[in-house]
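[1] would you be able to build a 3D model of this:
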Amino acid sequence: MHNKVLIIEDEDSIRKFVNLVLQKQGFEVIQAASGEEGLEKVNLENPDVIILDIMLPGIDGFKVCEIIREEYSNIGIIMLTARGQDLDKIGGLESGADDYMVKPFNPLELSARINSLLRRIKASDKDPSNLLISGPFKIDLNCKIAYKNNAELTLTPKEFLLMKIFIQNINKALSRNKLLDLVWGYNFVGDPKIVDVNVRRLRNKLEDNPSSPNYIETVWGVGYRWKES
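    Next up is the predicted model:
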């Protein structure tokens, strides 16, 4: 299986050129011309590595990086900056990027850095820190499987993602809008009550008594919180 790379770059000429070079290097490449489109592609395609330009129309690369990092810890992110200023580099790394390159850059060097990043990601996948544990629950981030008392849970992709976000934010109140952005995407168009529907379904699968939940607690006027004593 080819490694999947998402290019989020608004300049058509750069995006298409990098796409061509990476395809020749054996990567499966997806393209997005804006931060908003890029976030949608992340949720749909689950890329291994993202090439992310800082200067994007709408949401800039720093914000895109922060949003991705809140949801995905195992996607590699290489940021591109045209200015080459230390402020951009530091800002990119602080927002969660793994590496950066300054335009203009050698596309073969970019390919080499992607391969180096992929090797680091694969090494970290073997780390037991890729398990999330809370009470009787365990989430294996590598296999995308959730367990209760070591019994595998049957969750939809959205329910799994919702549970993962809750356990990554134990005892922290998360608003419905925040959950909507993280699980359904920044540009989700639809009824925001979808959050409540999925929380109710998740409770039915996780709680011993869904009508009196011990784990997914309602925070009135805000949203929900994963409760851990």
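
[2] can we go C-alpha only for contacts and neighbour counts from here?
    Will do.

[3] from residue 50, how far off is residue 176?
    27 Å (Cα to Cα, to the nearest Å).

[4] actually residue 103, not the one I typed
    With distances taken as Cα to Cα, residue 103 is found 16 Å from residue 50.

[5] following up with a second sequence; could you model it the same way so I can compare the two?
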Amino acid sequence: MQRLMIADSSDIVRKVGKRILSELGFLVVEAEASQDALRNCQAELPNFLIVDAGLEGALDLIAGVRELPEGKNVRIFYCVIEADLKRMMAGKRAGADEFLLKPFDRKILTSVFGAHVAAA
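    Below is the predicted model of the structure:
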């Protein structure tokens, strides 16, 4: 089973994301702060990481994961509210692989992550 972490300060976003992604077959871990997320990644790296752009320390979290042994293998999704080019480029420079627009729903998460579950 593939591990996925959602790093977002919103309880609702984490709970909804966890429910949908668990149903798709992921083992989902939640983190409400970037420090918690990095500690969890140091203990056990997820295959996928969703990082909310509004999370305090989000860019440091992405860069920190990339610095970990095997951190380059984590597929990181930087979650933004709108297509803000400046914010997206900052995420890309920190090491994000892809972007995810918020608010996300079942259709979006299934579209983005469904193929990853099938490939596992």
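
[6] dump the residue contacts of the spatially most central residue of structure 2.
    Note on structure 2: the residue nearest the mean C-alpha position is residue 50, at 0.9 Å, using Cα atoms, centre = their mean. Each residue near residue 50 of structure 2 by Cα atoms under 8 Å, 6 or more residues apart in numbering is listed here: 4, 5, 6, 7, 76, 77, 78, 79.

[7] can you tell me which of the residues you listed carry over to structure 1?
    Retained in structure 1: 4, 5, 6, 7, 76, 77, 78, 79, out of the contacts of residue 50 of structure 2 (criterion both residues aligned by TM-score structural alignment, their matches' Cα atoms under 8 Å).

[8] who's the closest spatial neighbour of residue 27 of structure 2, skipping the chain neighbours?
    Distances taken as Cα to Cα, 6 or more residues apart in numbering put residue 3 closest to residue 27 of structure 2, at 4.8 Å, once the chain neighbours are dropped.

[9] which residues are in contact with stretch 110-120 of structure 2?
    Applying Cα under 8 Å, 6+ apart, the set of residues contacting stretch 110-120 of structure 2 from outside is 1, 2, 21, 24, 25, 26.

[10] now do the same for the fourth one: its match in structure 1.
    Under the alignment defined by TM-score structural alignment, residue 24 of structure 2 is paired with residue 25 of structure 1.

[11] which residues of structure 1 fall in helices?
    Using DSSP state H, the helices of structure 1 run over 12-24, 35-45, 61-71, 86-94, 107-125, 157-168, 176-184, 194-206.

[12] show me what the first one packs onto, helices and strands only.
    This points to helix 12-24 of structure 1. If contacts are counted by 3 or more Cα pairs under 8 Å, 6 or more residues apart in numbering; DSSP states H and E, helix 12-24 of structure 1 sits against strand 4-8, strand 28-32, helix 107-125.

[13] relative to strand 4-8, how tilted is that helix?
    Per axes from the mean of the first three to the mean of the last three Cα atoms, to 10 degrees, the angle that helix 12-24 of structure 1 makes with strand 4-8 is 170 degrees.

[14] rewinding a little: just tell me what the residue nearest to the centre of structure 2 corresponds to in structure 1.
    By TM-score structural alignment, residue 50 of structure 2 lines up with residue 51.
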